[in-house]
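> Predicted model and sequence below, questions to follow.
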Amino acid sequence: MSDTPRSRWLALAVICAGMLMIILDGSIVTVALPAIQSDLGFSSSGLTWVVDSYMIAFGGLLLLAGRLGDLIGRKQMFVAGLAVFTAASMLCGFATSPELLIAARFLQGVGGAMTSSVGLGMVVALFPEPAERAKAFGAFGFVGAGGASLGQALGGVLTQGLSWHWIFFVNLPIGLITVIAGLRLLAPERGLGLREGADALGALLVTSGLMLGVYTIIEAGPYGWASAHTIGFGTLSAALLAAFVARQARAAKPLLPLRMFASRTVSAANFVQLLMLASAFSFQVLVALYLQNVLHYSAARTGLAMLPAALTIGTVSLFISARAITRFGERNVLLTGLALLAVGIGLLTRLPAGGASYAVDLLPTMLALGGFGLAITALTALGMSGARPDDAGLASGLFNTTQQVGAALGVAVLTMLAGSHSKELAASGATEATALTGGFHLAFAVNTALLLLALGIAAATLRSSAARTPAPVVVHA
């Protein structure tokens, strides 16, 4: 396909469509879990693996898949990942047992990692001009920021209107169309070749370390953070990742060149994103639990209650973030977005145990979540800054890995805190609704603290961009 402005924007549409399908699937399952449990006979502990198996595969493989995309070609990795994800979605929809659904969800995570790991790298290659790249990152930011909230809305409607199977079947036509469009519209790309960076030992160390780390975080809730299980697996994960870092310092062709962390901007952006995603992803889970367990919303009503957040984030990402970055710079836009998020989630510490008004108690937060659309777009630009052409897939994989680790850590820690505090309140004589709400109050207070910490780190470590001039994402020759 010719390299024209129209062809580049069509290619971006394909990338965003594939990413949206995968991001939607990360959250669309959450409101369908009760129906899945009832239909397939999951135990309470086993049900968590419908989400966990996906997150372990996704988070564990992102870094490796990103590097492989640089070596064999990012288009090839992107399209192959979509094909794997679509086939796995079909298996999920037809699952008749807990074991089959968990295995299919793991395979979905593999396909999701293959596709997501190279998406940002492809956007960087498509849009070398700073102003166009800011707009492209705005569209990409909408996919990441609005997709999760939209997934909850769709999950509730599909589950209640049809059945839980359709939260997976809906991926089939979208996936097939996107694969065909990707083959036709994405520019052919020749990778560097496996000989340029096939660090097999490094790949084994980082993949096993990340998978084990995500597993440890997820299972810390049921086992306890001080348990032998958590400490043992956490220590093993840390040892594997430390061995990986040592390997990268010595390897002739490292899987993850440590020079990438020499940039203060890239390192800070990834750490800020980890904190922000820990807060934002756990917020979605906690609000859904509050709506269903305290206010007794149905699955469909819960999904629709989250829809204003998706619409606000989408509007900000698509129509405001790029212009704001061009005028004020990434740093200032990021700080504004984080401040809005902190205020919005901080308001949830006042949620009542009964008689809540959606318009008064929840809608202001849903609207303030537009700050996520600002923050994620700015972070995307900052996190990909300094990416060389031969490292773009790896930088994309690293950026997405911090998202998944942050999400897993946030959900594990904050749901555990909410549950533990609720039990303490119930033991002291509080009613069920009061105890549950008290637990959510504590979790939302910690959520707010994480965002304030991210705001402080961003303010202290990231440099200002010149007003009216977008800070370019420098791609070295």
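Cool, got the structure.
> Please make it C-alpha for all contacts and neighbour counts, starting now.
Will do.
> burial measure for L101, as a count.
By other CA atoms under 10 Å, 23 other residues sit near L101.
> Could you measure from it over to G46?
According to CA to CA, to the nearest Å, L101 stands 11 Å off from G46.
> Return the set of buried residues in the lengthiest helix in the chain.
The helix that spans the most residues within the chain, counting by DSSP state H, is helix 392-427. Within helix 392-427, the residues scored as buried using 16 or more other CA atoms under 10 Å are 392-419, 421-423, 425-426.
> Then stretch 382-391?
L382, G383, M384, S385, G386, A387, R388, P389, D390, D391.
> wait, doesn't the fifth one sit right on V473?
Yes: proximity of G386 to V473 meets the contact threshold set by CA atoms under 8 Å, at 6.3 Å.
> quick one, what contacts the residue nearest in space to the middle of the chain?
By CA atoms, centre = their mean, the mean C-alpha position of the chain lies nearest to Q403, the distance being 4.8 Å. Residues near Q403 by CA atoms under 8 Å, 6 or more residues apart in numbering: Q273, L274, L277.
> Below is an additional structure, to be compared with the one above:
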Amino acid sequence: MVVLMSQTSSISGASDTQVPDPRRWLTLATVALAQLMVVLDATVVNIALPAAQKDLDFTNGERQWIVTAYSLAFGSLLLLGGRMSDLIGRKRAFIIGLIGFAAASALGGAAQSFGMLVGARALQGVFGALLAPTALSVLTTTFTIPKERARAFGVFGAIAGAGGAIGLLLGGFLTQDLSWRWNLYINVVIAIIAVIGATIFVHTPKRQGARPKLDVPGTLLVSAALFSLVYGFSNAESDGWNSPLTWGFLGGAGVLLIGFVIWQRAASHPLLPLHIVVNRNRGASYASVTIAGAGMFGIFLFLTYYIEEILRFDPIKTGVSFLPMIGMLVLAAQLSTNVFLPRFGPKIMVPFGMTLATVGMFLLTRLSVDSTYAGNILPALLVLGFAMGSIMPASIQTATLGVDREHAGVASAMVNTSQQVGGSIGTALLNTIAATALTSYLTAHAPTSHTAAAIAQATANAAVHSYTTAYWFGAAFFAFGAILSALLFRRRGHGGSHVAAPGQETHHAQHSAAEPAEPAEPVIAH
């Protein structure tokens, strides 16, 4: 049995005196359900889009706003949502987020027009920005025993990594056998169960000290910056990188982010205390989540296209084809958090996962129009599942470890923000790269015959070429992530992994502009 003993007596002593919440595992089930709802929503709505477009009669150009409306609201308000959970209490914020998300989903499911559906999706994003970081911060403050915390974050990380693939399966079933509207109505069912669980099981400790104040200027700066960043990448996906709107919003995001950092250094009640981000392990974790989010986009989007368009799988069969990846991800997440992370730390586990993901993406670059699922896709999915199960739980757990209780919400929000920004970057870059590769291939390999069969074959070859080109860049993302995480995460014995429970971060570090001092490395004894 592995026993973790801190070399810092004040921290180990504080841990020993804390009494674990007897309802903590039921709290985990409730939080996991809420997280699954948020993660599922993005994928199931994508599956429902063609049917919704036909039913509500909107154009291909308008279609992107069903996705963009959500991502803009969600991405720009995440830090505010995380801070609100610190201000009004995590249980209250959690329940408000659940009810609001369910109401917005019901509105979208009942939509009779394009505008109504877009408005409902934006409203989903608003409440999702409150719900997602609150769910993670509830987990952060509930599990204070290192071994149990590892198990809890293993479950949470597995859901964060596998939710998209589960959404493909669920979305295919709902769209094919029921209606596209049930891709939104299903959230109401999940939210009702989660609200009941939150009311009974989620516990919010009493606040100690004065209630913190909301940093209004900081909130406006970072919300505008994140809005501009997400919109800029979304515009690049639709209008291209030469669009003035693309570079205008991306440049504006850079200016606003610089202004936000300057203000946070001077603010008496900063929205995002900079010690949270400049801590090397947390900074490395946020960077790893961003890179993994960007790389994972290529797996789900382009592989879904390949399976449906080249292999001719129906939506349900396409969803089922991702199940082996989910199973491997869940297995890896449990092994990582319970066995490998306590022993080796994030400096080994995250680069290992990134390297494995690079191998998985390389396997996908070998696909052709004649490839098979069992012989070519399944091995890559198994490798990628184990890779993501090694990256996500370790990064998420390290990103929230040792954060003071009053900052748990905003620190958790940074995890979601990193994932959202990574997804936006991946969407814009990989879609642009794939579209360019498709055009170039068709230009260079125009069919010599104008028969329908020759044109179809050339189109299929071009599509596969565009997908494999995107996989090469996805592999480059993960390779860069392996190098960066290996350089940034601290070595064992240098603060690389400590066991301080939330709320036990050293106070002298909290107000330092430099990198804060960290608890000593725990000793692992058998």
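Noted; the coordinates are in hand. Since we're looking at a predicted model, the values are computed, not measured.
> Check the secondary structure at L4 of the second structure for me.
Under DSSP: H, G, I helix; E, B strand; the rest coil, L4 of the second structure falls in the strand class.
> number of nearby residues for it?
Look at L4 of the second structure: counted by other CA under 10 Å, it has 20 neighbours.
> Please apply the same query to A88 of the first structure.
Neighbours around A88 of the first structure, by other CA under 10 Å: 25.
> mind checking what it lines up with in the second structure?
Matched to the second structure by TM-score structural alignment, A88 of the first structure sits across from A104.
> where's that match relative to T459 of the second structure, distance?
Taking CA to CA as the measure, A104 of the second structure falls 40 Å from T459 of the second structure.
> coming back round to it: just the ones in helices from the buried residues of stretch 382-391 of the first structure, please.
Using DSSP H, those in helices are L382, G383.
> which of the buried residues of stretch 382-391 of the first structure sit farthest apart?
Farthest pair in these (CA to CA) is L382 and D390. Separation: 18.0 Å.
> any idea how far E432 of the first structure lies from L462 of the first structure?
If you measure E432 of the first structure against L462 of the first structure using CA to CA, the figure is 45 Å.
> who's more crowded, the two?
Set side by side, E432 of the first structure and L462 show more neighbours around L462, with 19 against 16, by other CA under 10 Å.
> Name the nearest residue to that one, ignoring sequence neighbours.
Leaving aside its chain neighbours, L462 of the first structure sits nearest to T265 (5.8 Å; criterion: CA to CA, 6 or more residues apart in numbering).
> Contacts only, for that neighbour.
The neighbours of T265 of the first structure, taking CA under 8 Å, 6+ apart as the test, are L382, G383, S385, T461, L462, R463.
> tally of neighbours for the aligned partner of the fourth one in the second structure?
Residue correspondence, TM-score structural alignment: T461 of the first structure in this structure matches L488 in the second structure. Other residues within reach of L488 of the second structure by the criterion other CA under 10 Å amount to 17.
> From H508 of the second structure, how far off is L488 of the second structure?
For L488 of the second structure, the distance to H508 of the second structure equals 23 Å [CA to CA].
> What range does stretch 257-275 of the first structure cover in the second structure?
Going by TM-score structural alignment: stretch 257-275 of the first structure matches residues 273-291.
> no no, stretch 408-428 of the first structure
With TM-score structural alignment as the criterion, stretch 408-428 of the first structure aligns to 424-444.
> just stretch 128-148 of the first structure next, same as before
Stretch 128-148 of the first structure covers residues 144-164 of the second structure once aligned (TM-score structural alignment).
> One more: stretch 63-70 of the first structure?
The aligned range for stretch 63-70 of the first structure is 79-86, by TM-score structural alignment.
> Quick one: distance of the matching stretch to the chain centre.
With CA atoms, centre = their mean, to the nearest Å as the basis, stretch 79-86 of the second structure stands 17 Å off its chain's centre.
> That stretch vs the first structure, mean deviation?
Once fitted to the first structure, stretch 79-86 of the second structure is off its aligned match by 0.9 Å on average (mean CA distance after the TM-score superposition for the first structure).
> returning to that earlier point: can you show me which of the contacts of T265 of the first structure carry over to the second structure?
Retained in the second structure by both residues aligned by TM-score structural alignment, their matches' CA atoms under 8 Å are the following of the contacts of T265 of the first structure: L382, G383, T461, L462, R463.
> end-to-end on stretch 14-24 of the second structure?
Counting by CA to CA, the length from the leading to the trailing residue of stretch 14-24 of the second structure is 19 Å.
> And for stretch 67-81 of the first structure?
Stretch 67-81 of the first structure has an end-to-end distance of 14 Å (CA to CA).
> so where in the first structure does stretch 386-399 of the second structure end up aligned?
Aligned by TM-score structural alignment, stretch 386-399 of the second structure corresponds to residues 370-383 of the first structure.
> buried stuff in that stretch?
For stretch 370-383 of the first structure, by 16+ other CA under 10 Å, it's 370-383.
> Mark which of those residues are part of helices, please.
370-383.
> Let me have those residues in CSV, extended by distance to F106 of the first structure.
Output for these, formatted as CSV (distance: CA to CA, whole Å):
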residue, distance to F106 of the first structure
G370, 31
G371, 32
F372, 28
G373, 29
L374, 32
A375, 30
I376, 26
T377, 29
A378, 31
L379, 28
T380, 27
A381, 30
L382, 31
G383, 27
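> Translate A475 of the second structure into the numbering of the first structure.
Match for A475 of the second structure (TM-score structural alignment): T448.
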